[in-house]
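Novice: Sequence plus the predicted model coming up.
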Amino acid sequence: MSPTSNFPLLSLGDTSPVLLATKGQLARIGLNVGDTESPVFDQAFDYAVRAFQQERGIICDGALGPETFAQIELARFRLGDRVLRYDPVRPLRGDDVAELQSILSALGMYTRPIDYVFAQVTDAAVREAQSGIGLRADGIAGPVTLEGLRAVHRGTNDGNVFALQERARVNASGPSLVGRIFVIEAATAQSDFATTLYPEDLAELANQHSSDIGRRLEGRLAALGAATVLVTAQQKSDDLADELGASAVITINLDASSSPTANGAATYYFGREDERSVVSPVGRALAELVQKEICARTDLLDGRVHARTWESLRRLRTPKVHVLPGYITNCADRAALAESAIRDRIAEAIAASLQRLYLREDSDPPTGTLDLSAFQARR
């Protein structure tokens, strides 16, 4: 902190032009410094200096000396005021660096003492964090990285790192679907719901309807600029979405029951009903959106959203939802799904849900009203 050693030692009753800048800096961090336009070290400013010294854990004597000036210099920046990166010649120092180190420490990525200095260890921790939340690992703590880290840090009470990374990816990305990858699995009931018994005369019809909804969804997402991979049970690869770095997996099947009265649409995500910390937060958010959109755009009964720890949901790092828009064994559902317009609305509902997942709250329209044409990618 050698630059501060050139400052004079100032205390109550002194007058110096240096006090104008110093008062401004202390006022900016919320201290009552009295008259910020006066170069006089008055009683109000003495109280402010003592409060600052006490807060920073240094000698509380009311005097402005090298140590206090050094701490005031560190307090100049709040996290986000400037872009932070490693400079081996003149490493950045400040409270913003300390706050960044604190966030990284809470996530287990920075294990050294909080020292206010953006050195190699902090650079390595930033790169590790960026990689973990799906961002380019360049070591630059700019707006996108900070938003992602803040989202992770705010969500630490949601449990595992997998969940934190999911939330951060959504918060750190923009609203556009252009360039995103979505995996659509259609008619995969024989592998995902092996214990669900489909009547032989209806199994093929269920597959046809599921596949048709999947194709319609594929077309809508393509129009929004997203890349899609549509797979069936025969083509399915357990790790495909993770390998592709997909944003989400949407599985579409029809349900079946031994009771002909069972009906309605339902959506499933990875989680436990009895333990909120075991969850895919993006999967949960997407499932809730899908369920609301389907029920708003069709007359299908609301079978609600459900958390499940099924292997088909938990084996991926990529957020995944199972969408079951009706029972093939129910006469009313079967008749509704036989209409191409209904299958079209279901596909529209899922596409709208994926778009809404990435919209800011202030620009997210009410359920059932999102017009996807406004988001279509310009070719």
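Specialist: Nice, thanks for sending it over.
Novice: use CA for all of it now, contacts and neighbours both
Specialist: OK.
Novice: List the buried residues for the host helix or strand of residue 162?
Specialist: Using DSSP states H and E, residue 162 falls within helix 161-171. By neighbour count on 16 or more other Cα atoms under 10 Å, the buried set for helix 161-171 is 162, 163, 164, 165, 166, 167, 168, 169, 170, 171.
Novice: Kindly tell me how buried residue 341 is, as a neighbour count.
Specialist: As a burial measure, residue 341 scores 12 neighbours (other Cα atoms under 10 Å).
Novice: how close does it get to residue 208?
Specialist: Between residue 341 and residue 208 the computed distance is 15 Å (Cα to Cα, to the nearest Å).
Novice: same thing with residue 363?
Specialist: Distance of residue 363 to residue 208, computed by Cα to Cα: 36 Å.
Novice: Residue 173 now?
Specialist: From residue 173 across to residue 208, the span is 35 Å (Cα to Cα).
Novice: again, but for residue 200
Specialist: For residue 200, the distance to residue 208 (Cα to Cα) stands at 14 Å.
Novice: what does residue 345 give?
Specialist: In terms of Cα to Cα, residue 345 sits 16 Å off from residue 208.
Novice: I'd assumed residue 229 was in a strand, is it?
Specialist: Yes. Per DSSP: H, G, I helix; E, B strand; the rest coil, residue 229 lies within a strand segment.
Novice: so how many other residues sit close to it?
Specialist: Residues near residue 229, counting by other Cα under 10 Å, number 16.
Novice: Check whether the residue nearest to it when sequence neighbours are not counted sits in a helix, strand or coil.
Specialist: Closest residue to residue 229 apart from its sequence neighbours, by Cα to Cα, 6 or more residues apart in numbering: residue 183 at 4.8 Å. What three-state DSSP gives for residue 183 is strand.
Novice: adding another structure so you can compare the two:
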Amino acid sequence: MSDQPKLGDRSTAIELISNTLLRLGFITAPSDIFDEKLTQGIKAFQQERGLTATGVINEITARSLEEARFKLGDRVLSFNFASIMRGDDVSNLQDRLIQMGFNCGKVDGVFGANTERAVKEFQKSVGITSDGKCGPATLISLMRLVKTVSGGAPNQLRESVKHSVRSPALANKVIVIDPSWGGEFTGESANGVIESEIVFDLAQRLEGRLIALGVNVVLTRSANNSPLEIDRIKVANSVNADLVIALKVDSYKNENANGVATYFYGRDDKGVRSVVGERFANLIQREICARTDLLNCQTHAKSWDLLRLTVAPTVRIDLGYLSNPKDAKRLATAAFRDQLAEAMIVAIQRLYLSAEDDAKTGTLKISDLRRAGLRN
């Protein structure tokens, strides 16, 4: 949507939004006007989808509402590189395939090459034409054979096993760091701190420490450019990353908002979560809160594109609020950014340690990792 609907607006687009929310059970009666009831329905939809619950129909929410229109069976699903199909019908297909042990990657609602390959494998297994398209014959076979197991569990197990066999050494791992350029609030704070500069400086401090430990580090931007999110996602996927870490600083109209929060991929409505992403988010959140005085705003499952479309486990860390004078003052201090970098490094290493080799939160130091030989 080019123009965001506002309270009191009427249009055919608002009618379509209303009908979608009605079908999904977020409102109880259709409407052709953007009123408070519709706003509350949008907030509930956003919350369930793992989006920020604002009640505003921004680009991400509009796309999610469009995807929510489709039920499995509404259309023939297929892979087309020039025009990728997205929707809840794709999510449902992926969920069913995973339940039966066919690996299509994340349940992300995107019909890509992995999903096509899983469909072909399924079709072969049931003796129907193996064309990778999900049409009537494939749907009938799916309905007949799908097992009653917890949605996404096999895929979560696969992700966990894949991670568990990796060496605890950081050497030769590929970690992508994605320093935010800035979002809705990109100006200077009361303390003259600019988000794009702060997070890029932190990214460089993190990069230097990781390189010293033998990690291959990829930054998604330089000091003076701002690639689109889809391009940054492509970079992360093209280098076969082991982890992706997005760095951001938040802002809010109320200066009392403060603290650090970490996000990982998950959709509670689908029962889907990145097992490794969630564990990594918890480790980072705990290490930062143990080593700094930032308020603990917890970890949260979200379905933002950066978390959903990256192949590697991905987290986004919101490192305080520039709109809060105390948080801004902390972030403006080089020594504080060093503390943040060390907390992240230790969390990365703890992610790869077995339970018996792990240590208590806030106790490991980078020098401990070197002495333990974990850089080789």
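Specialist: Perfect, I can see it now. Since the structure is predicted, the reported quantities are computational estimates derived from the model, not experimental observations.
Novice: Need the TM-score between these chains.
Specialist: Superposed pair, TM-score by TM-score structural alignment, normalised by the length of the second structure: 0.55. Supporting alignment: 225 aligned residues with a Cα RMSD of 2.6 Å.
Novice: on that earlier part again, so between residue 200 and residue 208 of the first structure, which is more surrounded?
Specialist: A side-by-side neighbour count of residue 200 of the first structure and residue 208, using other Cα under 10 Å, places residue 208 first with 17 against 8.
Novice: Show me what that one lines up with in the second structure.
Specialist: Correspondence of residue 208 of the first structure to the second structure, assessed by TM-score structural alignment: residue 197.
Novice: so stretch 247-256 of the second structure aligns onto which residues of the first structure?
Specialist: Counting by TM-score structural alignment, stretch 247-256 of the second structure sits on residues 252-261 of the first structure.
Novice: Could you give me the buried positions within the matching stretch?
Specialist: In terms of neighbour count (16+ other Cα under 10 Å), stretch 252-261 of the first structure has its buried residues at 252, 253, 254, 255, 256, 257.
Novice: which one among the residues you listed gets closest to residue 144 of the first structure?
Specialist: Using Cα to Cα, residue 252 is the member of these that lies nearest residue 144 of the first structure, at 33.1 Å.
Novice: wait, the closest one sits on residue 324?
Specialist: Yes. Counting by Cα atoms under 8 Å, residue 324 is a contact partner of residue 252 of the first structure at 6.1 Å.
Novice: how near is residue 56 of the first structure to residue 262 of the first structure?
Specialist: Residue 56 of the first structure sits 65 Å away from residue 262 of the first structure when distances are taken as Cα to Cα.
Novice: of the two, who's got more company?
Specialist: residue 262 (17 against 14).
Novice: mind listing what the nearest residue to the more buried one once chain neighbours are set aside touches?
Specialist: In this structure, residue 262 of the first structure finds its nearest non-sequential neighbour in residue 330, 6.4 Å apart by Cα to Cα, 6+ apart. Shown in contact with residue 330 of the first structure (Cα atoms under 8 Å, 6 or more residues apart in numbering): 260, 261, 262, 263.
Novice: Give the aligned equivalent of residue 330 of the first structure in the second structure.
Specialist: Aligned partner of residue 330 of the first structure by TM-score structural alignment: residue 324.
Novice: again, but for residue 291 of the first structure
Specialist: Under the alignment (TM-score structural alignment), residue 291 of the first structure maps onto residue 285 of the second structure.
Novice: show me what contacts its match?
Specialist: Counting by Cα under 8 Å, 6+ apart, residue 285 of the second structure touches 260, 261, 262, 296, 298, 299.
Novice: Identify each buried residue in the strand or helix carrying it, please.
Specialist: Using DSSP H and E, residue 285 of the second structure sits in helix 275-291. Within helix 275-291 of the second structure, the residues scored as buried using 16+ other Cα under 10 Å are 275-289, 291.
Novice: swap in stretch 224-243 of the first structure?
Specialist: 224, 225, 226, 227, 228, 229, 230, 231, 232, 241, 242.
Novice: Start and end of that stretch, how far apart?
Specialist: End-to-end distance of stretch 224-243 of the first structure (Cα to Cα): 22 Å.
Novice: One more: stretch 316-336 of the first structure?
Specialist: Start-to-end span of stretch 316-336 of the first structure (Cα to Cα) is 33 Å.
Novice: Show me how far it is from its chain's centre.
Specialist: Put simply, stretch 316-336 of the first structure sits 27 Å off its chain's centre (Cα atoms, centre = their mean, to the nearest Å).
Novice: OK, contacts around the most centrally placed residue in the second structure?
Specialist: Among the residues of the second structure, the one closest to the centroid is residue 307, at 1.7 Å (Cα atoms, centre = their mean). Residues in contact with residue 307 of the second structure (Cα under 8 Å, 6+ apart) are 264, 265, 313, 314, 315, 316.
Novice: Looking for the alignment partner of it in the first structure.
Specialist: Superposed on the first structure with TM-score structural alignment, residue 307 of the second structure falls opposite residue 313.
Novice: related to what we said a few turns ago, of the buried residues of helix 161-171 of the first structure, closest to residue 149 of the first structure?
Specialist: Closest approach between those and residue 149 of the first structure, by Cα to Cα: residue 168, at 6.8 Å.
Novice: For the first structure, just list every one of the helices.
Specialist: Assigned by DSSP state H, the helices in the first structure fall at 18-28, 43-56, 66-74, 95-106, 120-132, 143-154, 161-171, 189-192, 200-223, 240-244, 281-297, 311-314, 331-337, 340-357.
Novice: Out of those, which gets nearest to residue 177 of the first structure?
Specialist: For those, distance to residue 177 of the first structure was read as Cα to Cα. The smallest value, 6.8 Å, belongs to helix 340-357.
Novice: Other residues contacting the closest one?
Specialist: Helix 340-357 of the first structure has contacts (Cα under 8 Å, 6+ apart) with 170, 175-177, 209, 212-214, 216-217, 220-221, 285-286, 289-290, 293-294, 297-298, 325, 336-337, 364, 368, 370-372.
Novice: That helix against the second structure, how far on average?
Specialist: Compared with the second structure after fitting, helix 340-357 of the first structure deviates on average by 0.7 Å (mean Cα distance after the TM-score superposition for the first structure).
Novice: residues in the second structure aligned with that helix?
Specialist: Helix 340-357 of the first structure corresponds to residues 334-351 in the second structure, going by TM-score structural alignment.
Novice: Quick one: distance of the matching stretch to the chain centre.
Specialist: Centroid separation between stretch 334-351 of the second structure and its chain, computed with Cα atoms, centre = their mean, is 21 Å.
Novice: now stretch 231-249 of the first structure
Specialist: Stretch 231-249 of the first structure sits 21 Å away from the centroid of its parent chain (Cα atoms, centre = their mean).
Novice: can you tell me the distance between the two ends of that stretch?
Specialist: 11 Å.
Novice: What number of residues are in the vicinity of the nearest residue to residue 226 of the second structure once chain neighbours are set aside?
Specialist: Nearest residue to residue 226 of the second structure, sequence neighbours excluded (Cα to Cα, 6+ apart): residue 181, at 6.1 Å. When neighbours are counted by other Cα under 10 Å, residue 181 of the second structure registers 24.
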